[in-house]
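In: okay, structure incoming, though there's no sequence with it:
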């Protein structure tokens, strides 16, 4: 059985390897919170890797079912063998993460085994509710909200998760298609005259670029709707989420700057800009952390 310390380290390494922008932003959180964010990321990434790691669909389904069974057993207080689950379950118990959000996430992962196209944007949103929006709401107890905004903060957290995932979908059109998945609504493709063959081409044609610009505007709407939620978090959590929003929004900006040429190259935020974003928020992160500690020390 994996020790709790080893499990948290496994999750941290998964986060550092696969979620570099988000991992960098997480370093702006108070130290004690970081490992819990790593645990949520490690859980989500591990499930995602199961869905993508086997050539045979039946093998993927069996592996995901086994993982879901271990999650259910762990939530019921039974011992688990999977190396990421001790940290994840400890985080869930420590912060009261909603079990319904966990179930919704696993349903969306299961959908990836059989659903490869989405007819409408509403259909895609249904998938994203489990694969992205609930990640935002699972984060909330860890980040902590100001008392007056506990319920109100849920919707901005959902919208930020949706914004991040739509950004990924636009960036990863070619990568997803290599797995026979298209996360661009079919009715939107039809409206812009885009075929699957157009998405397989070596270059991004005009119709595809116009389609991607339309979907990018939807992502921007989600970013805008998420923005008020940052002020609903306690001060020491705000620099992390501001930085994450800027870094993921930066990926979308790079896509736009390229003229939506996503089939030619994968959009990335330049390393220098990433570090500048981190540095800009670092001083505020340290100051808010010290202020919260002083408030505890000075309390009667």
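Out: Arrived safely, thanks for sending. All figures in this text were calculated on a predicted structure; none of them were measured in a lab.
In: for the rest of this, base every contact and every neighbour count on C-alpha atoms.
Out: Noted.
In: got a list of contacts for stretch 291-300?
Out: Applying C-alpha atoms under 8 Å, 6 or more residues apart in numbering, the contact partners of stretch 291-300 are residue 236.
In: now do 10 Å
Out: Residues from elsewhere that reach stretch 291-300, judged by C-alpha atoms under 10 Å, 6 or more residues apart in numbering: 234, 235, 236, 288.
In: ok, structure two:
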């Protein structure tokens, strides 16, 4: 094995370790992806996780002030863009992401909005409709679009532009995932971080209206899943099912504990996807 190949594999293994440690639900869905796309998808989510730790987790927990967090995030963005251009980074997670980006056509148009949304967490705590939508686009929808680039282009010599129907589905699924997480993490976001992503504190939005929008986004995404490449459908259907179940449970939630999906229910959702069943929709 050449030095480059060994380094690439080590970087991708590091990305897989990050994802497995941080999200059991995502790790479950990722295992259902075909090998053609699985490694690159893990690499995208590992970079997302590291960036999130700069603004929400490990960096903040060490007591770093916001200007230092901003500097670290700017450096991470610059290193990511440079690695995509040159094909190498001394940061293993960034290197793994760059491998995915270069093969699958993930460009500045998706990378920059993501980091812009991450920076928003350092300066803004209250959101209106416009700022919420901009934040969700950068923090979640573009991540879905990065994954779509992988689904369509992994293994190709020249990346193609995805079909507009798939683009819409990826964006709507990413938005639903993010809004579900906003509701699940509302207590921590408000009490620890002082953030209100959904405008619920000041009555700007109604919780049921947010859940209705989530259901509409999930339904729109469900219609596009059948058009994905075959080796991606089971994983995306599983992820869709997990978040649809979370959304259902959030409607009955008293907000005293963080809502989760029990392991047996996760297994049932995954088994349904493995059997080739289409994602459930909230409306016929």
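Out: Right, received. Where do you want to start? Given the structure is predicted, the values throughout are model-derived calculations rather than measurements.
In: picking up where we left off before, can you redo the contacts of stretch 291-300 of the first structure as CSV with distance to residue 28 of the first structure, neighbour count and secondary structure?
Out: Putting these into CSV (distance: C-alpha to C-alpha, whole Å; neighbours: other C-alpha atoms under 10 Å; DSSP: H, G, I helix; E, B strand; the rest coil) gives the following:
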residue, distance to residue 28 of the first structure, neighbour count, secondary structure
234, 13, 16, coil
235, 11, 21, helix
236, 8, 21, helix
288, 11, 18, helix
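In: nearest to residue 274 of the first structure among those residues?
Out: residue 236 (20.1 Å; C-alpha to C-alpha).
In: just give the nearest non-adjacent residue to the aligned partner of that closest one in the second structure, would you?
Out: Mapped onto the second structure by TM-score structural alignment, residue 236 of the first structure lines up with residue 231. Sequence neighbours aside, residue 34 is the residue nearest to residue 231 of the second structure in space, at 4.8 Å (criterion: C-alpha to C-alpha, 6 or more residues apart in numbering).
In: do the same with residue 217 of the second structure
Out: residue 172 (4.9 Å).
In: so which bit of the first structure is the helix or strand where that neighbour lies matched to?
Out: Assessed by DSSP states H and E, residue 172 of the second structure sits inside helix 164-184. Taken onto the first structure by TM-score structural alignment, helix 164-184 of the second structure occupies residues 151-171 there.
In: how about the residue nearest to residue 231 of the second structure, what does it touch?
Out: So residue 34 of the second structure contacts 151, 229, 230, 231, 232, 233, 234, 235 (C-alpha under 10 Å, 6+ apart).
In: still on that earlier bit, elements contacting the very next helix or strand once past the helix holding residue 172 of the second structure?
Out: Downstream of helix 164-184 of the second structure, the first helix or strand assigned by DSSP H and E is helix 186-191. On a contact count with 3 or more C-alpha pairs under 10 Å, 6 or more residues apart in numbering; DSSP states H and E, helix 186-191 of the second structure meets helix 164-184.
In: mean shift between the helix it packs on and the first structure?
Out: Aligned to the first structure and superposed, helix 164-184 of the second structure gives a mean residue distance of 0.7 Å (mean C-alpha distance after the TM-score superposition for the first structure).
In: hey, where'd the helices end up in the stretch 51-200 of the second structure?
Out: Taking DSSP state H, counting those that start in this stretch as the criterion, the stretch 51-200 of the second structure contains helices spanning 58-61, 66-86, 92-104, 108-120, 129-136, 142-153, 164-184, 186-191.
In: nearest to residue 256 of the second structure, of these?
Out: Closest among these, using C-alpha to C-alpha: helix 186-191, at 8.5 Å.
In: buried residues in that closest one, which are they?
Out: 186, 187, 189 (16 or more other C-alpha atoms under 10 Å).
In: of those, just say which sits nearest to residue 68 of the second structure.
Out: Nearest member of the buried residues of helix 186-191 of the second structure to residue 68 of the second structure, counting by C-alpha to C-alpha, is residue 189, at 20.7 Å.
In: what does residue 61 of the first structure align to in the second structure?
Out: Aligned partner of residue 61 of the first structure by TM-score structural alignment: residue 70.
In: chain neighbours aside, what residue packs nearest to that match?
Out: In this structure, residue 70 of the second structure finds its nearest non-sequential neighbour in residue 119, 6.7 Å apart by C-alpha to C-alpha, 6+ apart.
In: quick one: residues contacting the one you found.
Out: Contacts of residue 119 of the second structure (C-alpha under 10 Å, 6+ apart): 51, 52, 54, 55, 66, 69, 70, 71, 73, 74, 113, 135.
In: would JSON lines of those with neighbour count and distance to residue 86 of the second structure be doable?
Out: Supplementary listing: those in JSON lines, determined by neighbours: other C-alpha atoms under 10 Å; distance: C-alpha to C-alpha, whole Å:
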{"residue": "51", "neighbour count": "22", "distance to residue 86 of the second structure": "21"}
{"residue": "52", "neighbour count": "19", "distance to residue 86 of the second structure": "24"}
{"residue": "54", "neighbour count": "24", "distance to residue 86 of the second structure": "24"}
{"residue": "55", "neighbour count": "22", "distance to residue 86 of the second structure": "27"}
{"residue": "66", "neighbour count": "17", "distance to residue 86 of the second structure": "30"}
{"residue": "69", "neighbour count": "20", "distance to residue 86 of the second structure": "25"}
{"residue": "70", "neighbour count": "20", "distance to residue 86 of the second structure": "24"}
{"residue": "71", "neighbour count": "13", "distance to residue 86 of the second structure": "22"}
{"residue": "73", "neighbour count": "22", "distance to residue 86 of the second structure": "20"}
{"residue": "74", "neighbour count": "17", "distance to residue 86 of the second structure": "18"}
{"residue": "113", "neighbour count": "21", "distance to residue 86 of the second structure": "21"}
{"residue": "135", "neighbour count": "24", "distance to residue 86 of the second structure": "29"}
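In: so residue 16 of the first structure makes contact with residue 34?
Out: No: Residue 16 of the first structure lies out of contact with residue 34 (C-alpha atoms under 10 Å); the separation is 11.8 Å.
In: what is in contact with these two at once?
Out: Contact criterion C-alpha under 10 Å, 6+ apart; residues shared by residue 16 of the first structure and residue 34: residue 23.
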